[in-house]
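Novice: Provided below for reference: sequence and predicted model.
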Amino acid sequence: MTGAIWLIGGTHESRWIADCILSQGFSCWVSVTTAAAAGLYPAHPLLTCHVERLTPERARKLIQQHSIQGIVDASHPFAAAVSALAIRLSQELGLPYLRFERPDLPQTTGIYTDLPALLRSNLLVGERVLLTLGVKLLAAFAPLQGQATLFARILPTVTALETALAARFDRRRLIAIFPPVSQELERALWQQWQITTVVTKASGTAGEQIKQTLARELGVKLITLRRPPISYPRQTSDRAGIEAFLQELATSRQSDRLLPPDY
């Protein structure tokens, strides 16, 4: 068998998507950005997990090196840069592309906005704010350090801590923990810190649902950042869509094998 599927991973759904790819007899080349994310995938003779934040040049080289014949993008809904890169390369190189997008939760609680609009508003002024956005966005809140009491939940890594401190977060207002966070622990943190406002992302996970529930229960203002607007060439939100895409690739591969050598 020649060729492989490039799976852009790191999310919990990408684990079962990798299993689908392998069950169809394809090699699976998974790219993630952290060593922790690489632990999602089991050892398998047809699976290679690559840890790197890919540049366009590097991604193009690896696509050629692994004879990639299709791309399944199962990255986080807010990982807009890697999705844009994959779409661009799929069009440039003529590779089939499929986006797996986990369903968005209904907008039933709180305020839905985007980051620039939030930072222009007065929604956080005078509030005790818990940010559950990941460390990449913390620097954007640095100018608000004197206008609000800011807390942040981050991953327990040296890089995350250094990034938070560089954004002028008080180390006493940081909690380092791997998700998922249970509803009981979430409630305890909000109450311990006397949180009045929580800022999160529309990630579509159980954690987002827990925040909606607790915001109603505790009377906390919940602000949810909308997903980046990306026009995906093709997308699905279920296993059937993944399997249909793989079947199309398998049929195309079989057709290529039946062509005469000088075709």
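Specialist: Looks like it came in fine.

Novice: C-alpha from now on. contacts and neighbour counts both.
Specialist: Will do.

Novice: check which helix or strand the most centrally placed residue in the chain maps to.
Specialist: Among the residues of the chain, the one closest to the centroid is residue 76, at 1.5 Å (Cα atoms, centre = their mean). Residue 76 belongs to no helix or strand when assigned by DSSP states H and E.

Novice: isn't it right up against residue 13?
Specialist: No: using Cα atoms under 8 Å, residue 76 is not in contact with residue 13; the gap is 9.7 Å.

Novice: residue 102 should be in a strand, yeah?
Specialist: No: with DSSP: H, G, I helix; E, B strand; the rest coil as the criterion, residue 102 is located in coil rather than a strand.

Novice: which residues in the stretch 151-263 of the chain form helices?
Specialist: Using DSSP state H, counting those that start in this stretch, the helices assigned to the stretch 151-263 of the chain run over residues 158-166, 183-192, 206-218, 239-258.

Novice: could you export those as CSV, including mean neighbour count and distance to residue 30?
Specialist: Formatted as CSV, those follow (neighbours: other Cα atoms under 10 Å; distance: least, Cα to Cα, whole Å):
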stretch, mean neighbour count, distance to residue 30
helix 158-166, 15, 23
helix 183-192, 14, 31
helix 206-218, 16, 24
helix 239-258, 14, 15
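
Novice: reformat these as CSV; add distance to residue 97.
Specialist: Formatted as CSV, those follow (distance: least, Cα to Cα, whole Å):
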stretch, distance to residue 97
helix 158-166, 32
helix 183-192, 36
helix 206-218, 27
helix 239-258, 9
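
Novice: putting a second one here so we can go through both:
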Amino acid sequence: MHVLLLGGTTEARRLAEMLNAQAPHLRVTSSLAGRVASPRSLPGQVRIGGFGGADGLARWLREHDVDALIDATHPFAGTISFNAAHAAAVTHTPLLALRRPGWVPVEGDDWHPAGSLEEAAAVLPTLGSRVFLTTGRMGLAAFAALDELWFLVRSVDPPEAPHPRSMEALLERGPFDLDGERELLRRFRIDVVVTKDSGGSGTAPKLVAAREAGVPVVVVRRPPVPEEVPVTAEPEQALEWLIGHLDGTDGIVA
């Protein structure tokens, strides 16, 4: 039986590894968008690139005899989630979303929500002048006109223009630890942080470091996702659901 795993996240990797170890009889294809030049290796088959929209994904599901679909894409890859919901519906393919919960502010946080990168850029001049920008290399154009600010941009691959004129690139791949994030804020004299609400623990230490240092954080809210798709936050529950559907017992996600 064939499982298509729309991946690119830590949770998707964990699920692929679990399927390889615990369900070796399944054929698993992990699909990556191709936005990272050198993705980490994955067990099973790997395809890179888009499908050509919802209809293209539906066609791929049919042509490759996919028995179940897991949407474990990044919380900000909203379009593919809607495409997956449409493709699963028209092909009658069981679909589960493996989606990490968003972050929740705690006492001491100075968070400033934004509905988009453009909204985040608009509020920045009122909050600080030395920005730690952790939204990835995509979308830097939204900050390109802020010539009066200095940016530290962290991404896996080198940023491409258009981007802020006063900028230093920090090429790193998470997860990141708290001591390292504390040192980064101190060394670069950061006075405001910008992040997407990606959730998860791998990049959360920057929020703790900002709270400790009294640094404000601009948090870009997640885009909408299909509400009709069942969701779990844990790869273990996704594995239970998947095996249940494939063996006919309809695994239940709590």
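Specialist: The structure has been received and is ready for your questions. Everything numeric here is computed off the predicted structure, so don't read it as measured data.

Novice: follow-up on the earlier one: mind listing what the aligned partner of the residue nearest to the centre of structure 1 in structure 2 touches?
Specialist: Aligned counterpart of residue 76 of structure 1 in structure 2: residue 74 (TM-score structural alignment). Residue 74 of structure 2 sits next to 7-9, 99, 198 when contact means Cα atoms under 8 Å, 6 or more residues apart in numbering.

Novice: again, but for residue 199 of structure 2
Specialist: With Cα under 8 Å, 6+ apart, residue 199 of structure 2 has these contacts: 100-103.

Novice: quick one: it from residue 31 of structure 2, how far?
Specialist: According to Cα to Cα, to the nearest Å, residue 199 of structure 2 and residue 31 of structure 2 sit 21 Å apart.

Novice: same check, this time on residue 21 of structure 2
Specialist: Distance of residue 21 of structure 2 to residue 31 of structure 2, given as Cα to Cα: 19 Å.

Novice: which one of the two has more residues nearby?
Specialist: Ranked by neighbour count (other Cα atoms under 10 Å), residue 21 of structure 2 and residue 31 place residue 31 first, with 22 against 11.

Novice: which residues are in contact with that one?
Specialist: Residue 31 of structure 2 neighbours (Cα under 8 Å, 6+ apart): 4-8, 46-49.

Novice: buried only: go through the residues you listed for me.
Specialist: Buried by 16 or more other Cα atoms under 10 Å: 4-8, out of these.

Novice: just to revisit the earlier point, go through the contacts of residue 199 of structure 2 and name the one nearest residue 223 of structure 2.
Specialist: The shortest approach to residue 223 of structure 2 among these belongs to residue 102, at 11.6 Å (Cα to Cα).

Novice: any idea what that closest one aligns with in structure 1?
Specialist: Alignment note (TM-score structural alignment): residue 102 of structure 2 maps to residue 104 of structure 1.

Novice: chain neighbours aside, what residue packs nearest to its match?
Specialist: Excluding the flanking residues, the one nearest residue 104 of structure 1 by Cα to Cα, 6 or more residues apart in numbering is residue 204, at 4.8 Å.

Novice: any idea how far residue 240 of structure 1 is from the one you found?
Specialist: Between residue 204 of structure 1 and residue 240 of structure 1 the distance is 19 Å, computed by Cα to Cα.

Novice: can you give me the strands in structure 2?
Specialist: Taking DSSP state E as the criterion, structure 2 contains strands spanning 2-6, 27-32, 45-48, 68-71, 95-98, 111-114, 130-133, 150-155, 167-171, 192-196, 217-220, 231-232.

Novice: using a markdown table, lay out these together with distance to residue 82 of structure 2.
Specialist: Converted to a markdown table, those look like this (distance: least, Cα to Cα, whole Å):
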| stretch | distance to residue 82 of structure 2 |
| --- | --- |
| strand 2-6 | 12 |
| strand 27-32 | 16 |
| strand 45-48 | 19 |
| strand 68-71 | 10 |
| strand 95-98 | 11 |
| strand 111-114 | 22 |
| strand 130-133 | 28 |
| strand 150-155 | 26 |
| strand 167-171 | 31 |
| strand 192-196 | 20 |
| strand 217-220 | 20 |
| strand 231-232 | 14 |
